[in-house]
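K.L.:
sequence unknown, structure follows:
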């Protein structure tokens, strides 16, 4: 044996020995908290701009403390709240400080309603007097301090109430609230899910008025779900859910004057007013800003409403041939000048307008996307934002002058950077992660991005991971259907290019989404590492219609959800199958929700490409899904029947050849189990064999107790048996 060969053999044996000594990730570890991450929980910048508050939990005693730290030194300055020292309160879950930081709203006994909404028992805690006041005896929704912290407005039984903290009296603002009929100040199901907000009321700057949206759901069709529970007879949950093409709630805008206790309705008849997706008072106590849009959601109006007369004026109209995204980026400057984000030049950017809606200038520009807007420093006239200008799979933090000049890269290392700025924009806390680095929290100067100190780095988790068999996540692009699609691959740690491996493709593929991102992945990434340990190559491809590559790339799937994305996933699988180390006869695909819709379509329409597929909680026909989301991308079924039906998995069941697992939660209020049941019936009538599982009383997330462990064990076994 030559010396070179002997050396190579020794190296191989050493590598093999090290590999053998490393641990294998297990499903039990993924879901029992073994890989727990450290975060800064409920981070809040204090008004002085020098300190920040973080909610801490003592895991031994269960005590919650709201502790204040110095930005500059990191030292703890004080403890604002200690649940162990509050008489009459054993614990609290979350907090909200009043604008003047004199009081805190503490939440207890929270019970989830839908994705973002909850009912809870709330207390006001006076930080000076240490006095504790219960807001209401019942479980309430969205309690919110008035600007001077003298009152709290909240929702209860579909009505709005205001509690005066000085007198202890409670005033009922609305009286017509009724379940499945009228909602005042709290969004209905579809607004909550698709416009991403729950509190549909807002205080004006001096606390004299409340603006709120009223939802009349009377004509909205009802959806019912059986709740099996533990009793002899099941119960039923009935709620209003407008499916594509059906009737939505009729919305109206109102202003309540606390002094004279009168309510005025705002006349919106002269504007696009089918939806009211945002409302907020400007810094001027007499001017309410409201965003409205048409049913197609391709014409968004920004209105200014006079608080006294309740008369509305059109300030800005943002239009698009496809749709206009609703965001929370609207920011008011002096004299009600404002900043607004728009895709009107083909990429999402920041624009500066005067109080009459006249464009002053485009603040950011370039072939990249502003992904988060952080705020405006009025003293230095600088705008802070996050963008993809350091690469579409990365995120960097930047600042720029209001006039668009003097741009600075503050935190733009390859990976994902996200910032939380101090109130006066002196500092920011940056959270950084990449595909191999769990979250690192560092303090920086907002002036130039200079590192001041490290706060938390999750080094313990990184060290823990070094004991396991972990493979690198490799990023690359695939030339598919005229586009360069972002992708990543995870190979087995002992990958041998002379062998052939099965491929398990993961994807979501929904409009504007991104699955291929240079960030720490969490739960599913641990699962993918576990599958790589077992000899699978994991691949993810973001197809046409996903985000961060400009308006045209994202919106090309308009009216055809499931057409181009499916073409791209099938073509990507076929291209991967050409690689010498990939077994083209052993390619599988999976996805959840939109990803389940895609996985189903791929195994049906790509029957000769995919050997197996798993679909969890899939949409199987967009006719079954809600109005706001579906019509944004597809218009109505009445207008676009072919787009709905030709791209529905139900229309392609006769093509199934491979192994298919279909999973759903029976209490999924979002993507109803009806989707799966209708697909099951179609597969049965086509005499196609497949596997399926229903998780009783589980929602769209399919979790609780051992549910996730059971689900991922089932999916893992299905992969091993069929791929």
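P.N.:
Yep, it's here. Because the structure is predicted, anything quoted here is derived from the model rather than measured.
K.L.:
Please count neighbours and contacts with C-alpha atoms only from this point.
P.N.:
Fine.
K.L.:
so who does the closest residue to residue 643 other than its chain neighbours touch?
P.N.:
Nearest non-adjacent residue to residue 643, counting by CA to CA, 6 or more residues apart in numbering: residue 560, 5.2 Å away. Going by CA atoms under 8 Å, 6 or more residues apart in numbering, residue 560 touches 633-634, 643-644, 647.
K.L.:
what's the closest of the residues you listed to residue 599?
P.N.:
Proximity of the contacts of residue 560 to residue 599 (CA to CA) peaks at residue 647, which lies at 12.5 Å.
K.L.:
and the closest one, how many residues sit next to it?
P.N.:
23 (other CA atoms under 10 Å).
K.L.:
Second structure follows, compare the two:
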């Protein structure tokens, strides 16, 4: 019996298993190391290396061998960390290599392991408590790690002298770990950074004492107590975050000092060879940010750059020094995200720079977009020159070191990835072992409406144009900081499967999504509901006009998850004239229940702008529902908690509006369980088929 696409997608983690990840290049450029599962359905990753000269791959550490066949045992803290990073795989999911290229280390089942890369010998190092995020010092002498008890500890690579460098003073403190907001909303998952000489570290300490306690219950198992979680909802108190210089010599740590009242968030930290550490802090309203240089000995800081924005300062790659000591930043200047040297832009008007890959004598290697749906590799020089290294309808990423560049390409012509290794004139490839997708999406990327919205249109693969008019299914995310319409076939596998069920599926990126400039992104400030919904309405009208013989505008559905779930529920309640049925998964329904950093960035503080929160809430719209709506929510979701769906359902019930609620017991914001993921998609599609028949 052939497996359904939803079951196969869940089993393969959307066809990502078997693709090399966490790629790093040794300082001399001779070796590429990476994590890869043995095939496209096994979730347990192993550590591999690729010899650039010979093209040979070697297995360095297999979790099955390391654990002797035992199952993994993860601490609650490690599970929470993986939930923040949306990590669905197992086995080795992270590792670190020292600056000499002699040692690597990794956590596995809460234990600490090191491997001598020359000899290939794996050893377990003594460690106290469940190990979190171990990292080697650049000289290869010590491993530092955080643990579930809130300590930051260090142990020699030979397995000697395991000791705590700093320990919490209370149960609400933790050293060496990123707090909830940093990991969930600022893409900072680290909590400590080694000095280049390996003799000291910068270490975050957070204290959740003043953060409100929420309780995540499991109604399916009433004999189990609710899990307590510190959750900083919009308008409430955040974690208290400080940064400390901690030496290996046992001396008392030195606090790195800045104005915490004015700049509440620690956003980025970098400590490059030959320079004092550079950090970026940002105000709670995120309209002001400082790039600071810290003196580790005294804790004093001085301002290198001050960034301001009337809406918000965008966080991207960490500010850092180049070899000449110039400060390299990504900044929004004249509606372009640009590479800046000491505040002066060196990337031109053609490019929206997305991230800094590496900085070396050849220039500043970046990912950048001229066309929003494509991501290329571009190297910028201090003189303003731009060398474009990739081309075509594809999304490219890279790592580079020591004259070797590894390029990861996802294109519209394939549903998998290719990974090429470039060193001088030689080119090699690292094997991709992903499970082949059962089909290749037939995607047409179009520009829609007066705002030139980027959208992907997919028809059933057996559809003959003009032969019949299909129901239209909108499948957006639609919110800020996430882009769905990219030139990558794998992005549209699920959309193609949904189309094959008898729909024209359209994925449209509206205002607020990345890649179109700062003005485009900031259109959604204070106006989530108005702006993001209008762009979906415009996309429906434009695509219906573009394909009049293939789309029935009287049968329009919409589905989405997270912000996409918010947008789907909003659409069917606010615009029943356009949208005739909706499936809303894990929707934010009341923004006062979502976290501080994300929500206040876009909607301000709820005490200062209550009318903005009211205007963007779904709860007041409940009496207007007249179309079929299915709400889906994981009851173990600790990001968009189930209270969002329950409160909307209560408001709908109070207004006498029929609707469907599908609670998912034990499911978080992700749905990795195969059976749940499969049946969930099948139920959604059956609901939409019935309502749009």
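P.N.:
Structure's in. What do you need? Nothing here was measured: the structure is a model prediction, and the numbers come from that model.
K.L.:
TM-score for these two?
P.N.:
The TM-score (TM-score structural alignment, normalised by the length of the second structure) is 0.89; 664 aligned residues with a CA RMSD of 2.8 Å.
K.L.:
what helix or strand does the residue mapped onto residue 506 of the second structure from the first structure sit in?
P.N.:
Per TM-score structural alignment, the equivalent position to residue 506 of the second structure in the first structure is residue 539. Secondary structure from DSSP states H and E places residue 539 of the first structure in strand 537-541.
K.L.:
Whichever helix or strand comes after that strand aligns to what range in the second structure?
P.N.:
Toward the C-terminal end, the helix or strand that comes next after strand 537-541 of the first structure (DSSP H and E) is helix 551-555. Per the alignment by TM-score structural alignment, helix 551-555 of the first structure matches residues 518-522 in the second structure.
K.L.:
Also stretch 670-682 of the first structure?
P.N.:
Stretch 670-682 of the first structure corresponds to residues 639-651 in the second structure, going by TM-score structural alignment.
K.L.:
Please identify the buried residues of stretch 188-197 of the first structure?
P.N.:
For stretch 188-197 of the first structure, the neighbour count (16 or more other CA atoms under 10 Å) marks 188-193, 195-197 as buried.
K.L.:
quick one: which of the residues you listed sit in helices?
P.N.:
Per DSSP state H, helices hold the following members of those: 189-193.
K.L.:
want to try TSV for these, with distance to residue 137 of the first structure as columns?
P.N.:
Shown next, in TSV, are these (distance: CA to CA, whole Å):
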residue	distance to residue 137 of the first structure
189	25
190	28
191	28
192	25
193	28
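K.L.:
From the residues you listed, pick the one nearest residue 266 of the first structure.
P.N.:
Using CA to CA, these come closest to residue 266 of the first structure at residue 191, 19.8 Å.
K.L.:
mind checking what that closest one lines up with in the second structure?
P.N.:
With TM-score structural alignment as the criterion, residue 191 of the first structure lines up with residue 182 in the second structure.
K.L.:
correct me, but its match touches residue 267?
P.N.:
Yes: counting by CA atoms under 8 Å, residue 182 of the second structure does reach residue 267; the two are 7.0 Å apart.
K.L.:
Now do the shared contacts for those two.
P.N.:
Common neighbours of residue 182 of the second structure and residue 267, using CA under 8 Å, 6+ apart, are residue 188.
K.L.:
The counterpart of residue 218 of the first structure in the second structure sits in which helix or strand?
P.N.:
Under the alignment (TM-score structural alignment), residue 218 of the first structure pairs with residue 209 in the second structure. For residue 209 of the second structure, there is no host helix or strand (DSSP H and E).
K.L.:
how near is the nearest residue to residue 209 of the second structure once chain neighbours are set aside to residue 206 of the second structure?
P.N.:
Nearest in space to residue 209 of the second structure, with sequence neighbours left out and distances taken as CA to CA, 6+ apart, is residue 172 at 5.4 Å. Distance, residue 172 of the second structure to residue 206 of the second structure, by CA to CA, to the nearest Å: 8 Å.
K.L.:
quick one: which of these two has more around it?
P.N.:
Legend: neighbour count by other CA under 10 Å for residue 172 of the second structure and residue 206, higher for residue 206 (24 against 15).
K.L.:
Figure out the helix or strand that that one lives in.
P.N.:
strand 200-207.
K.L.:
for the second structure, which helix is longest?
P.N.:
In the second structure, taking DSSP H as the definition, the longest helix is helix 674-691.
K.L.:
By how much does that helix deviate from the first structure on average?
P.N.:
By mean CA distance after the TM-score superposition for the first structure, the fitted helix 674-691 of the second structure averages 1.3 Å away from its aligned residues in the first structure.
K.L.:
Now do that helix: which elements does it pack against?
P.N.:
Secondary-structure packing of helix 674-691 of the second structure (3 or more CA pairs under 8 Å, 6 or more residues apart in numbering; DSSP states H and E): helix 5-11, strand 581-585.
K.L.:
now the helix or strand just after the last one: which residue numbers in the first structure?
P.N.:
Once strand 581-585 of the second structure ends, the next helix or strand along the chain (criterion: DSSP H and E) is helix 596-603. Per TM-score structural alignment, the counterpart of helix 596-603 of the second structure in the first structure is residues 627-634.
K.L.:
Could you list the residues in contact with the matching stretch?
P.N.:
For stretch 627-634 of the first structure, the external contacting residues (CA under 8 Å, 6+ apart) are 190-191, 194, 242-246, 248, 295-298, 322-323, 557-561, 622, 636, 640, 643-644.
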